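> one predicted model, sequence on top.
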Amino acid sequence: MKIILGLIVCFCVATTNLYSQSVSKSSKQKFIAEFDAYIQEVLKNTDIPAIGISILSGGKPVFVKTYGYANKEAGIKADNNTLFYIASSTKSFTALSAALLEEEGKIQLNEPIDKYLGSLKFNNLIPVRQITIKHLLTHTSGLSNDALGFRMAYSGDIKDKEIDHVFTGAMTYTDTMFNQYNYSNLGYNIYAVLLRTYLKLNWKDVIATKILKPLGMTHTTSYMSEALKNGWIVAAPYQAVGYNGAVLTNLPKQDNNLQSAGGIFSSPKDLAKWLEVNMNTGKINGRQVFAKETIEKCQTGYAFVERTLQPFTGLSQYGLGWIIGEYKKEKVIYHFGGFPGYTGHISFMPDKKIGVAVTTNESTMGARVATVLATFAYDWWLNEKGKDTIYERKKNELKQMYEGFKKASAKGIEDKAKRASKLSLPLTEYTGEFANEFFGTMKIFLNDSVLSAAIGNMQSSSTYFTEEESIRVELIPGTGEVIKFIKDEKKIIAKLVYNNFEFIKMPKKD
């Protein structure tokens, strides 16, 4: 019996190793030729400045290639070391770094956050002995704090003293949402504050020392200043607007708004390493970099989630920074990311040893193109029947979709230009500084006789809006945000409302 069991074990190990080496040279070459041709056809009709793609099969990279321009205006081409912003795909890095700290005994994911708050005390009633770090990292804490997420991801107003005030003063809790999945950046932002408070550590430095350095990810960072200092090529952010094609956005990422839920820039070459170590349970090039148990902990589902976003739809689970779902009945582990000017798709099939990373520096068509290219790669390596016909149709659908978008976008721009002002006072009466205790200070000023708004890193000129005493801005590029001015009893502008939050007008400084 022992001999038979031994043979079975040997056979299983042998077949596993055989699969990891099963990609033939001819298959690889055929895939590269077909995939490359398809990518170039898709890019002809979508105005995406640059796209970086990493494909793994048999647990190893078989295709790493970058297309287009990191910066069109400057004529800077993108390559495999070009940095793309991966947005919320950062969460898998942050969660792994937390698991590694637990492995070292420095934190415990199942312990309540009360232990890690230090001197921080919440103004509102928060069940700090019930909510754990794991709740934070799986989006099940029941907590809310819009101002904290706004500062960390957008405005960049993140001085420790201000963040601590927002953290303790604006945090709220909804009991019916506890243990219920509710996706946002907040849990990861709270974790970063706890890490600073309890261990005096910056989440960025933990990831750099415990993940990036051991993996040799030499063109990945959470510091834009590091990329600039090293002279790395960074893909600039674009959005397609009307018939103008892709234009630069007005909210570039900086050190102060790269945050723990979405704060990493990485290259196609480095993302291939990230896929390899995750799909091979901590191994890269046969070397065990991270403990198998730690990787498996991150890839275990802890909260159920119904997914509607293509291509991995249906009932799934959220792990630590990863979503566990299915594609054509095959298990897939993934996380997407998006921000004005960027899209990211990182996914892999652990059982089939197929992985995909697609990053773009355009956010109008970027996610749609990434989805089509990702499923093309999966279907090719899964040897799906009829894929040629399917992807010819999808290519045409992308073209039609983009043409439709351009038409609709151009009409929207034209319609907004026809709007009449609904402001009743001279424009100078609306200018000044408006403060919100938690969101910060918004400046309203005239720029070439046009009202403009700025808060932290964010700035936007305005257009007229359809409501009285209101203007439309895009502090977050690609969105239509309304600022409504409120008069006092003397018919003087006393405050404004932005995203349902009031900002009080401050006295003019002498």
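Now that the structure is in, tell me what you want to look at.
> all contacts plus neighbour counts: C-alpha atoms, from now on.
Noted.
> and residue 47, how many neighbours does it have?
Counted with other CA atoms under 10 Å, residues neighbouring residue 47 total 21.
> cool, residue 127 as well?
Using other CA under 10 Å, residue 127 has 17 neighbouring residues.
> isn't residue 128 up against residue 113?
Yes. Taking contacts as CA atoms under 8 Å, residue 128 lies within contact range of residue 113: 5.6 Å.
> below is an additional structure, to be compared with the one above:
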Amino acid sequence: MTTLSRILVLSILSLILSLTSCSTNDEEATIPEPSTIKNAADLNAYLQELVQTSSMPGMAISIVKGDNIVFQESFGYANIQNQVAYTNETVNSIASISKTFVGAAVAKAIEQGYFTLETDINDILPIPVINPKQPEGVIKIKHLVTHTSGLLDTPEVYLAHNYHILPGEDIATAGAGLLMDEIGIVQRQSYSLEEFLANYFLEDGDLYSLDNFADTPPGSTWNYSNLATGLSGYIVETATEQSFDDYVRQNILQPLQMNASTYDISEINTDEMATRYINEDTPLPVYANDSYPEGSMYTTNEDMGKYLLDMVKGIKGESTTLFSKDTYELLFDPQLAAGTVPPDFAENHGLFWYFQDGKVLHGGNSFGISTHLEIGQNGNYGFILITNMDASFSGNTQNYSAVKEKVTKAIIEFLKATE
């Protein structure tokens, strides 16, 4: 597993990596190596074999080269038990790749003049958020988007109090029992973004703790934080006087014609979503998280192809669909002083996008969801992998990593062959 993927998983799910593996297959023994891939047909055949010989339920892949989507296919099952095929129109959440949409929303709000990267977040928030360990520290927008705010995830709180099984879901299943008994997730209605964040970051909140804060000045230390990302979404919401999901829909999804995508799960027929799996025999109930901007974009491979294509063009300075060229540049401009990010994690990053080894990327992992988005830093290619495969439990983490490595190798072979 790459260091980047490992840290992303640990930052979200460190509580459950110590649990017994739910994996049933030895992926290293069964996953084929990419053979010589000369064209899209070869790639398609290899990926079909990969799904059949791994424990991955289903996956979808889009590849951009130049100014075109050159490959967009789906494989396996959205629901194994009912033999429902995974298609380019299958709705799947994308976990932490959702953070790139928060980055885009922040960039758009900056372009519209609501704030800047240097703005003190307490100049916007209705009630100040203060780090009790650094009460004089000024937390700025740029600290939130670079994970240097000093606002931390407390894993037990983040998992058990943020995630929840939706009302109406069957909680008598093995998958529901795993989430409820092992993780502490309950079945309930969702809280508003404002209510959840207030409970976590304000001193009179039920979830408030000194553990929610680092004893480091803002901007000095990198700590991946889902809830600081959720706070970024709330700041956009507060500044624009528009719900975050509506703001993203109006300013990002609609201009890209991502008509099947939403942060609002109530807009989705959950019976038609990809079922999330711990393993092939253990489907999960539909769940959500209150800090939704950071992990709950629901979308399709077809829609993400549109997003990927625009990001690739934006990196090259060839798009003005969402922003001006200067704002695309801001989105991908390195924001941190050298050495701020752990060197084995990333070289730097922009507005939630990471830079590593000539690539701009982000990954996502949650219960029964594993995703990866990667773009060449010069904009020469990009691809996204979306799956309903788990990478949260320890054995599953290794299995997904093995699959992702093979997918990436196959895609690189395809891109080289089609130069």
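Nice, thanks for sending it over. Not measured: the values here are computed from a predicted model.
> care to give me the TM-score?
Counting by TM-score structural alignment, normalised by the length of structure 2, the TM-score of this superposition works out to 0.73. Behind it: 339 aligned residues with a CA RMSD of 2.9 Å.
> so for residue 128 and residue 113 of structure 1, which sits in the more crowded spot?
Applying other CA under 10 Å to residue 128 of structure 1 and residue 113 shows that residue 113 carries more neighbours, namely 23 against 15.
> gap between the counterpart of that one in structure 2 and residue 102 of structure 2?
Taking TM-score structural alignment for the superposition, residue 113 of structure 1 sits opposite residue 121 in structure 2. Using CA to CA, to the nearest Å, residue 121 of structure 2 is found at 15 Å from residue 102 of structure 2.
> my read is residue 331 of structure 1 is in a strand, agree?
Yes. Under DSSP: H, G, I helix; E, B strand; the rest coil, residue 331 of structure 1 sits within a strand.
> so how far is residue 145 of structure 1 from it?
34 Å.
> who has more neighbours, these two?
residue 145 (21 against 15).
> for the more buried one, which non-adjacent residue is spatially closest?
residue 171 (4.9 Å; CA to CA, 6 or more residues apart in numbering).
> same thing with residue 342 of structure 1?
Leaving aside its chain neighbours, residue 342 of structure 1 sits nearest to residue 361 (4.4 Å; criterion: CA to CA, 6+ apart).
> try residue 325 of structure 2
Once flanking residues are discounted, residue 325 of structure 2 sits nearest to residue 317: 5.7 Å by CA to CA, 6+ apart.
> can you check residue 374 of structure 1 too?
residue 356 (6.1 Å).
> quick one: map that neighbour onto structure 2.
Residue 356 of structure 1 maps onto residue 383 in structure 2, by TM-score structural alignment.
> can you tell me the helix or strand for its match?
Using DSSP states H and E, residue 383 of structure 2 sits in strand 381-387.
> also residue 224 of structure 2?
Assigned by DSSP H and E, residue 224 of structure 2 belongs to no helix or strand.
> likewise for the one 4 residues further on?
Applying DSSP H and E as the criterion places residue 228 of structure 2 in helix 226-240.
> contacts for that helix?
Outside helix 226-240 of structure 2, the residues within contact range by CA atoms under 8 Å, 6 or more residues apart in numbering are 12, 99, 102, 105-106, 109, 114-115, 121, 124-126, 141, 144-145, 147, 149, 151-153, 158, 193-194, 197, 243-244, 247, 291-294.
> now find how far off-centre it is within its chain.
For helix 226-240 of structure 2, the separation from the chain centroid amounts to 16 Å (computed by CA atoms, centre = their mean, to the nearest Å).
> leaving out the residues flanking it, which one is nearest to the residue nearest the centre of structure 2?
For structure 2, the residue nearest the mean C-alpha position is residue 96 (1.5 Å; CA atoms, centre = their mean). Once flanking residues are discounted, residue 96 of structure 2 sits nearest to residue 364: 4.1 Å by CA to CA, 6+ apart.
> how close does the strand holding residue 383 of structure 2 sit to structure 1?
In the superposition against structure 1, strand 381-387 of structure 2 averages 0.7 Å from its aligned positions (mean CA distance after the TM-score superposition for structure 1).
> next SSE downstream of that strand?
Downstream of strand 381-387 of structure 2 (by DSSP H and E), the next one is helix 394-417.
> now that next one: how far from the chain's centre is it?
The answer for helix 394-417 of structure 2 is 18 Å, by CA atoms, centre = their mean.
> ditto for stretch 153-172 of structure 1
So, by CA atoms, centre = their mean, the centroid of stretch 153-172 of structure 1 is 20 Å from its chain's centroid.
> what's the answer for stretch 146-156 of structure 1, then?
Distance of stretch 146-156 of structure 1 from its chain centroid, counting by CA atoms, centre = their mean, is 14 Å.
> many thanks, I have nothing further to ask.
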